[in-house]
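Asker: sequence-free structure coming up:
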């Protein structure tokens, strides 16, 4: 009997030190308005995780109505600011599927562009002086596509002007990524591959500053391959568009790395704060 009592007390005592017990939910019975007001307060204070918790409760308890829709909008933004871009993109995609004609679609496209515009390694790249164009262009392309869809579908949106500026920056960033790849191939005597990558800049990103070097790479590659007609045709294009280009007088030589980095401004897009 004594032994049984001791075991019972021991097991009961373990419960006293159970640190894994869930915290009590003090929001039981709260209205959607109360939950949203609390979530908004957490967002204003930068407590993104706490805000997401309240926004999730709104969507779970009140899945229909304007509060649920606004909660999803704010969740995507809070997830991005909380350092979870993949979750933010997933939330944006879910919102677009559920509400394809929502009045905030332009904002969600803008936010999708921003989330991809600021990849995880953006700050690291800035610290080490890395050219954004030298990183994986996947995020830049996704950002460009989102901004392009925004300005195409909603040209008068209040987000369109900023989206256009970012598209210009992204276009040259992606184009420079192609140029870096073309340089790589040219340096290794893979001239056909160098021409193909440089040609992508001319066809897809005409007018960007990167196009000048792309033409220089093409001229030099055609020269190495003995394709004189294509070399001369490309030289005429370079002459027409860049009459003062050094590639016309000095030919193409591999350059050092270009350490320009315009990531000095960090975007915000908190629609709920308006």
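Answerer: The structure has been received and is ready for your questions. Bear in mind the structure is a predicted one, so any value in this text is a computation, not a measurement.
Asker: C-alpha from now on. contacts and neighbour counts both.
Answerer: Will do.
Asker: neighbouring contacts of the helix or strand that contains residue 67?
Answerer: With elements delineated by DSSP states H and E, residue 67 resides in helix 66-81, which encompasses its position. The contact list for helix 66-81 (C-alpha atoms under 8 Å, 6 or more residues apart in numbering) reads 32-33, 36, 43, 48-49, 51-52, 55-56, 58-59, 62, 85, 87-89, 91-92, 95, 108, 111, 115, 269-272.
Asker: could you turn the buried ones of the residues you listed into a PyMOL selection?
Answerer: Here the buried members of the contacts of helix 66-81 are turned into a PyMOL selection, burial being counted by 16 or more other C-alpha atoms under 10 Å:
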select buried, resi 32+36+43+48+49+51+52+55+56+58+59+85+87+88+89+91+92+95+108+111+115+269+270
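Asker: putting a second one here so we can go through both:
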């Protein structure tokens, strides 16, 4: 049998094993279902635990273990790497039991599910920079931990939630800086300056504030807004004198200015320059419009440039006004 056939059989067997559902004995009592679910959780058999907990909730919705089963179902989904199911189960528990003594645990698990949502298989085994990925789940996790700490400040889970919030806040600030540097490379200096200012204003006490000031300084310098650039630079020097953009007290842009030369100029190393450098505030498109206007103006005949029907003069050099008949006939009978 060829190797590819063995691989195909192995894949099919694995798929069948993953897709198989645990069958729950219909004769189990409420207590037996709960004990079986606890055994599954202790043995890390989370798929089986989920099946038993769901069966317990559906068969005995008003039993003594119903609310506890809903709580442990949130945990089982979380441990089974099903973040969306875990968050949904937590939201359902909070909606049904807002005054439950352990509702803070539901808030905490909901935040944990969002916290680990971006940490997939690749992120666990490869050195990926999480600050360069979409921060949607991180923002959700921060907001959910914030709800926990504000509503239940004395909860046993509040200290850990606060520490995770600090990490998430740093991550969100670093993401904004990555976006700002992308804008700098694309010569979108206004957008870069806005991102840098957003970090400075909304993420105080994070390591990214210095980077935000550096981005603002660089963007304002590119825009020739000297006063704003000087203010940002002075603030950077005062608060972050060891920032990488400061070399011997002088600001050094971290992003090189984009090369706007044509491909011919780049290929010939500047020996053949097809375009002159752009003045500040101008673009190639605006220069093309001006050039088209000048070309069209040069093609106007000289006699039309010197006199027009409205500016015709008589023999004495005085301008003659057009009659109403001339206006009505658009000058056809002048």
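Answerer: Done, it's in. Note that the structure is a prediction, hence the values are computed from the model and not measured.
Asker: TM-score of the superposed pair?
Answerer: Superposed pair, TM-score by TM-score structural alignment, normalised by the length of structure 1: 0.79. Supporting alignment: 233 aligned residues with a C-alpha RMSD of 2.0 Å.
Asker: distance of the aligned residue in structure 2 for residue 57 of structure 1 from residue 40 of structure 2?
Answerer: Using TM-score structural alignment to pair residues, one finds that residue 57 of structure 1 aligns to residue 55 in structure 2. Taken as C-alpha to C-alpha, to the nearest Å, the spacing of residue 55 of structure 2 relative to residue 40 of structure 2 amounts to 14 Å.
Asker: neighbour count for these two, which is higher?
Answerer: Comparing residue 55 of structure 2 with residue 40 by neighbour count (other C-alpha atoms under 10 Å), the higher total belongs to residue 55, at 22 against 18.
Asker: grab the nearest non-local neighbour of the more buried one.
Answerer: Nearest residue to residue 55 of structure 2, sequence neighbours excluded (C-alpha to C-alpha, 6 or more residues apart in numbering): residue 24, at 7.3 Å.
Asker: how many other residues sit next to the one you found?
Answerer: The burial count assigned to residue 24 of structure 2 is 14, neighbours taken as other C-alpha under 10 Å.
Asker: ok, now residue 8 of structure 2?
Answerer: Residue 8 of structure 2 has 11 nearby residues by other C-alpha under 10 Å.
Asker: what of the one 4 residues further on?
Answerer: Applying the criterion other C-alpha under 10 Å, we find 12 residues in the vicinity of residue 12 of structure 2.
Asker: hey, which helix is longest across structure 1?
Answerer: Ranked by number of residues, the top helix in structure 1 under DSSP state H is helix 160-187.
Asker: what comes up buried for stretch 192-210 of structure 1?
Answerer: Of the residues in stretch 192-210 of structure 1, 192-195, 197-202, 205-206, 208, 210 count as buried by neighbour count, 16+ other C-alpha under 10 Å.
Asker: what's the answer for stretch 158-167 of structure 1, then?
Answerer: The neighbour-count criterion (16+ other C-alpha under 10 Å) identifies 159-160, 163-164, 166-167 as the buried residues of stretch 158-167 of structure 1.
Asker: of those, just say which sits nearest to residue 228 of structure 1.
Answerer: Each of the buried residues of stretch 158-167 of structure 1 was scored against residue 228 of structure 1 by C-alpha to C-alpha, and residue 167 proved nearest at 36.0 Å.
Asker: quick one: map the closest one onto structure 2.
Answerer: The criterion is TM-score structural alignment: under it, residue 167 of structure 1 has residue 165 as its aligned partner in structure 2.
Asker: ok, residue 189 of structure 1 next?
Answerer: With TM-score structural alignment defining the correspondence, residue 189 of structure 1 maps onto residue 187 in structure 2.
Asker: measure its match to residue 177 of structure 2 for me?
Answerer: Shown here: residue 187 of structure 2 relative to residue 177 of structure 2, a distance of 15 Å by C-alpha to C-alpha.
Asker: out of these two, which sits in the busier spot?
Answerer: residue 177 (24 against 16).
Asker: related to what we said a few turns ago, relative to the whole chain's centre, how far out is the helix holding residue 67 of structure 1?
Answerer: Taking the mean C-alpha point of helix 66-81 of structure 1 and that of its whole chain, the gap between them comes to 18 Å (C-alpha atoms, centre = their mean, to the nearest Å).
Asker: have a look at how far, on average, it is from structure 2.
Answerer: Averaged over the aligned pairs, helix 66-81 of structure 1 sits 1.2 Å from structure 2 after superposition, using mean C-alpha distance after the TM-score superposition for structure 1.
Asker: burial of the aligned residue in structure 1 for residue 70 of structure 2, as a residue count?
Answerer: Residue 70 of structure 2 maps onto residue 72 in structure 1 when the alignment is built from TM-score structural alignment. Residues within reach of residue 72 of structure 1, counting by other C-alpha under 10 Å, total 22.
Asker: which parts of the host helix or strand of residue 108 of structure 2 are buried?
Answerer: The secondary structure element spanning residue 108 of structure 2 is helix 103-115 (assigned by DSSP H and E). Residues of helix 103-115 of structure 2 classed as buried under the neighbour-count rule (16+ other C-alpha under 10 Å) are 103-115.
Asker: what stretch of structure 1 does that helix fall on?
Answerer: Helix 103-115 of structure 2 corresponds to residues 105-117 of structure 1 when matched by TM-score structural alignment.
Asker: any idea which residue sits dead centre in structure 1?
Answerer: Closest residue to the average C-alpha location of structure 1: residue 116 at 0.7 Å, with C-alpha atoms, centre = their mean.
Asker: so how far is residue 43 of structure 1 from the residue lying closest to residue 32 of structure 1 once chain neighbours are set aside?
Answerer: Nearest-residue entry for residue 32 of structure 1: residue 58, 5.8 Å, with adjacent residues in sequence omitted and distances by C-alpha to C-alpha, 6+ apart. Residue 58 of structure 1 is 15 Å from residue 43 of structure 1, where distance means C-alpha to C-alpha.
Asker: how about residue 111 of structure 1?
Answerer: Between residue 111 of structure 1 and residue 43 of structure 1 the computed distance is 16 Å (C-alpha to C-alpha).
Asker: what residue of structure 2 takes the place of residue 223 of structure 1?
Answerer: Alignment note (TM-score structural alignment): residue 223 of structure 1 maps to residue 221 of structure 2.
Asker: export the buried residues of stretch 158-167 of structure 1 to a markdown table and tack on distance to residue 147 of structure 1?
Answerer: Output for the buried residues of stretch 158-167 of structure 1, formatted as a markdown table (distance: C-alpha to C-alpha, whole Å):
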| residue | distance to residue 147 of structure 1 |
| --- | --- |
| 159 | 9 |
| 160 | 8 |
| 163 | 5 |
| 164 | 7 |
| 166 | 8 |
| 167 | 7 |
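Asker: quick one, helices of the stretch 1-150 of structure 2?
Answerer: 3-19, 30-42, 46-59, 66-79, 83-96, 103-115, 121-125, 136-151 (DSSP state H, counting those that start in this stretch).
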